[in-house]
Structures are given as structure tokens and as C-alpha cells.
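# Next come a sequence and a model predicted from it.
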Amino acid sequence: MLHFQLVSTKGVKFDDDAYEVLIPTKAGTIALFEDHMPLISAGAPGTISIRKKLGDSDGSMEHFAVSGGVIQVDGKSAKFLSDEVTTSEEVNEQEAEAALARAKELVKNASGQVALHEAKQMLHHSSAQLNVAKFKKRHHR
């Protein structure tokens, strides 16, 4: 098992052993397992998904929306640090849809590279929050 910590500026959101952790990075999603090679990398805005045990179904995975961050892995443990981490319990689907619409509008109307970059970050994070809300809705029926 890999010990995984997910830490935001508001505290620890997850701190437990996991069989598999899916992390969004700038180069795409990476899967972390026990004995993963040591790594420090930039995390991208998106969804972190955690499978606690080998036989757990996709429906039993825990999902968190993150605004990006940094991942550190040493083989036996991994830590993801992010400014914003949202659990499925914290996401309101209607609010996430409204935030996504606002982010799309900001991307469309961005003037300058910095504004465009910030708007795209907001777009990716809002999209991740909506995905987390939909995971919760789909698996709590």
C-alpha cells in the first residue's frame, strides 16, 4: 500500500493508505502505486481519484477536485499539496455548473496572456468540481 496525503491550505483532506491514486499532471494523468519511482512534479487542475484496496470498484473510489499543486512521491508515500481541494461532499452541482459557465466566459473574453492563463486554470478547476459532483451523484443512487 502507498500512504497518500492530500493537503490544502485549509488542512489535510485525505491521509490514509491507498492501493492506487490517480493524479492530474501537466503531461496527463499518472497512476501511483506502492513502490512508484521517486518523483516531484507539478500537478494540474483536475480530479484526484483514490482506490483504497485492490478489489475496490471504480464506484467506490474517492474523488477530489484540485486547483493544481505539487506531487512528491518516495515509493512508500506520496503527498499532493494544493491551494484548493474540494471533496465530493463540498461540491454543489448547480454552483459548479455556474462556475464553469463563468470560467468559459472569462476564457472567451480574456485580454492578455496572464488573464487567459488564470481563466483557463479556473475553467479546469470548475470542470473538475463538476466531475466530482457527478461522480457523487452517479454512485450515491
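The structure has been received and is ready for your questions.

# CA only for contacts and neighbour counts going forward, please
Will do.

# Can you tell me the SS state at the most far-flung residue of the chain relative to its centre?
In the chain, S111 marks the outermost C-alpha relative to the chain mean, sitting 27.6 Å out by Cα atoms, centre = their mean. Secondary structure state of S111, per DSSP: H, G, I helix; E, B strand; the rest coil, is coil.

# would you list every one of the strands in this structure?
Assignment of strands within the chain using DSSP state E yields the ranges 2-8, 11-18, 20-25, 28-32, 39-51, 62-73, 77-82, 85-87.

# Second structure for comparison follows:
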Amino acid sequence: MYRLDVVTPLGNVFSGEVYQTVITTADGEIGILENHMLLLTNITPGKLRIEQANGEVKEMAVTYGVLDVAGDKVIALVEEVFELDEINVEEEKKILEEAKAKLESEGLTEEERAYYEKLKQRAEVLISLATAKV
């Protein structure tokens, strides 16, 4: 077992002893067990699956962030966390369409293009997770 903290700018979302954590990173989906090697990596939008010490499994959607694995403590600092059944699919579809429209327009700076690509990826993943749950 190890301690997991999931933190957003609004505060701590989850804190507790866990058996395993599965999360999507820039390098793909990874599973973290006790005594995992030291790791610092970027989190990308996807499902966060937490297998708690008591056997309960908790699944949430997360957006971008940083994962820090150090000994018996794992910290996921993420921009946003959603319960899967609380994702507003209609709002995410609007965000997706706006991002696609911006990406098709001319004259975007490199930073603007990167911003809208991230926004598009975020919306696509959240829509996928929300509709898969139904």
C-alpha cells in the first residue's frame, strides 16, 4: 500500500491508502503499485482508476497535470477532476466544436494552436469517458 493524493487548484480531491493507481500519461496509460520506481511525468486527459486499500475502486476523469511518484507517496496534481457521471457532455461538445473551428482558422500563433489542440483533446476524452459510462 502507498499514499495517494489527487490535488486540483481548488483543493484535495482524494487522499488515502491505495493498492494501485492507473492513470494516463504523456507516454500512455501506466499502473502504479507499491515500491514503484521514482517517476515525474505529465498527466494527459483520461481515466484515473484508484484501487483503494479497502478493496473499493474509484474511477474519475482527469485533465492535464503532473504525476510525482516518490517512495510510498504518489501525488497527482491535475487541472480538473470529474466524476464520470457528472461530465456535461453538451458543454464538452460545444468546447470541442469551438476548438476545431479555431484550429481550422488562419493566423493562429504556435501557442494558440497548442492551446486549442489541448482543449480539443480534453473535450474528446471527456466526451468519450462520459458516453462510455452510459
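Perfect, thanks for sending it. Only a predicted model underlies this, so the values are computations on that prediction, with no experimental measurement involved.

# Could you report the separation of the residue farthest from the centre of structure 1 from H36 of structure 1?
41 Å (Cα to Cα, to the nearest Å).

# gap between stretch 20-27 of structure 2 and the chain center?
Distance, stretch centre to chain centre, for stretch 20-27 of structure 2: 9 Å (Cα atoms, centre = their mean, to the nearest Å).

# for that stretch, which positions count as buried?
Neighbour-count burial for stretch 20-27 of structure 2 flags Q20, T21, V22, I23, T24, T25 (criterion: 16 or more other Cα atoms under 10 Å).

# how near is the second one to I43 of structure 2?
Translated: T21 of structure 2. In this view, T21 of structure 2 and I43 of structure 2 are 13 Å apart by Cα to Cα.

# Then the first one?
Applying Cα to Cα, one obtains 16 Å for the distance of Q20 of structure 2 from I43 of structure 2.

# Next: T25 of structure 2.
4 Å.

# Likewise for G65 of structure 2?
5 Å.

# Tell me which of these two has more neighbours.
I43 (24 against 18; other Cα atoms under 10 Å).

# returning to that earlier point: now the strands of structure 1 in CSV, please, with extra columns for distance to K120 of structure 1.
Below are the strands of structure 1 laid out as CSV (distance: least, Cα to Cα, whole Å):
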stretch, distance to K120 of structure 1
strand 2-8, 20
strand 11-18, 24
strand 20-25, 15
strand 28-32, 16
strand 39-51, 10
strand 62-73, 11
strand 77-82, 17
strand 85-87, 17
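
# Of all the ones you listed, which one is nearest F135 of structure 1?
strand 62-73 (7.6 Å; Cα to Cα).

# quick one: contacts of that closest one?
36-51, 78-88, 121-122, 124-125, 128-129, 132, 135 (Cα atoms under 8 Å, 6 or more residues apart in numbering).

# And the buried ones among these, selectable in ChimeraX?
Applied in ChimeraX, the following selects the buried portion of the contacts of strand 62-73 of structure 1 according to 16+ other Cα under 10 Å:
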select :42,43,44,45,46,47,48,49,50,51,78,79,80,81,82,84,85,86,87,88,121,122,124,125,128,129,132,135
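
# Which of the buried residues of stretch 20-27 of structure 2 sits closest to K93 of structure 2?
T24 (21.5 Å).

# check contacts around the closest one.
I30, I43, T44, P45, G46, K47, L48.

# Tell me which two in the residues you listed are the farthest apart.
Across the contacts of T24 of structure 2 (Cα to Cα), the longest gap, 13.1 Å, separates I30 and P45.

# Closest to the centroid, which residue in structure 1?
T47 (3.0 Å).

# nearest spatial neighbour of that residue, skipping sequence neighbours?
A65 (4.6 Å; Cα to Cα, 6 or more residues apart in numbering).

# Look at the residue mapped onto that neighbour from structure 2 and say how many residues are nearby.
Under the alignment by TM-score structural alignment, A65 of structure 1 pairs with V62 in structure 2. Residues lying near V62 of structure 2 (other Cα under 10 Å) number 28.
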